[in-house]
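Participant: no sequence for this one, just the structure:
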C-alpha cells in the first residue's frame, strides 16, 4: 500500500521562511531609503529635494504597514505548516496500520 501525502510540509516551511526573509529585507531597504533621504538633505537643498523627500516619505509610510503584516504572517504560516505536518504524520501511521486488503 502506498501512502500519498497531500501537503508537502517541507515546501511550506521553505516558502514561509522565504516570505519572512523577503519581508525583513524589504523592511531594511525601506529604512535605508529613509536614511538616504536624510543624508541627501546635507547636500541637496531646495524645493526639488523637499518634494522628493516628501514623496519618498509617503511611499515608505504606505509600505511600512504592509511589510509589518508580512513580517507577522510567517509565524501563523509556520503554525499552519506544523498542523499539516502533525496531520500528515497521523495519516501515515493510520494508513500503515491498515490491512493491505482493506480497499478490496
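Facilitator: Cool, got the structure. Everything quoted here is computed from the prediction, not taken from an experiment.

Participant: use CA for all of it now, contacts and neighbours both
Facilitator: Fine.

Participant: which SSE is the residue nearest the centre of the chain in?
Facilitator: In the chain, the centroid-proximal residue (CA atoms, centre = their mean) is residue 19; its distance is 2.4 Å. In this structure, residue 19 sits in helix 9-40 according to DSSP states H and E.

Participant: C-terminal to that helix, what's the next element?
Facilitator: Next along from helix 9-40, by DSSP H and E: helix 47-97.

Participant: next up, a second structure to put side by side with the first:
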C-alpha cells in the first residue's frame, strides 16, 4: 500500500468515526422505554438508567469524535511524510 492510499484510508476512517459521534446521540431511545414514566421505585430506576445511558452515549460520542480527529491528523502527517519522500527522491536524481 502506498502512503497516499494509507492517508486516504486513515482519513476515511476518521470521517466514519466523526459521523458515528453524531449518530450515537440519535440512538437514545428515550427515558420512557426504560420505564422512567412509571411511579415508585421502578420509575426511579428507569430514570436513573436513562441518565446513565445518556451520559454513556455522550461520552462515547465525544471519544469517537476525538479519535476521528486523531486519524485525520495522522492522515495529514502521512501525507507530509509522502511529500518528503518524493522530495528526497527528486533530489537524489539531481545529484550527478
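Facilitator: Here it is on my side, so go on. This one's a predicted model, so the numbers in the text were calculated from it and none came from an experiment.

Participant: and the gap between the residue mapped onto the residue nearest to the centre of the first structure from the second structure and residue 6 of the second structure?
Facilitator: The equivalent of residue 19 of the first structure in the second structure is residue 17 (alignment by TM-score structural alignment). For residue 17 of the second structure, the distance to residue 6 of the second structure (CA to CA, to the nearest Å) stands at 17 Å.

Participant: equivalent analysis for residue 76 of the second structure, please.
Facilitator: Counting by CA to CA - residue 76 of the second structure and residue 6 of the second structure are separated by 11 Å.

Participant: can you report how many residues lie near the corresponding residue of the first structure for residue 53 of the second structure?
Facilitator: In the first structure, the residue matched to residue 53 of the second structure (TM-score structural alignment) is residue 59. For residue 59 of the first structure, the count of nearby residues is 12 (other CA atoms under 10 Å).

Participant: again with residue 30 of the first structure
Facilitator: 20.

Participant: my read: it touches residue 62, true?
Facilitator: No: counting by CA atoms under 8 Å, residue 30 of the first structure stays clear of residue 62, with 10.7 Å between them.

Participant: and residue 18 of the first structure, how many residues sit next to it?
Facilitator: 13.

Participant: quick check: it vs residue 81 of the first structure, distance?
Facilitator: 14 Å.

Participant: same question, residue 16 of the first structure
Facilitator: 9 Å.
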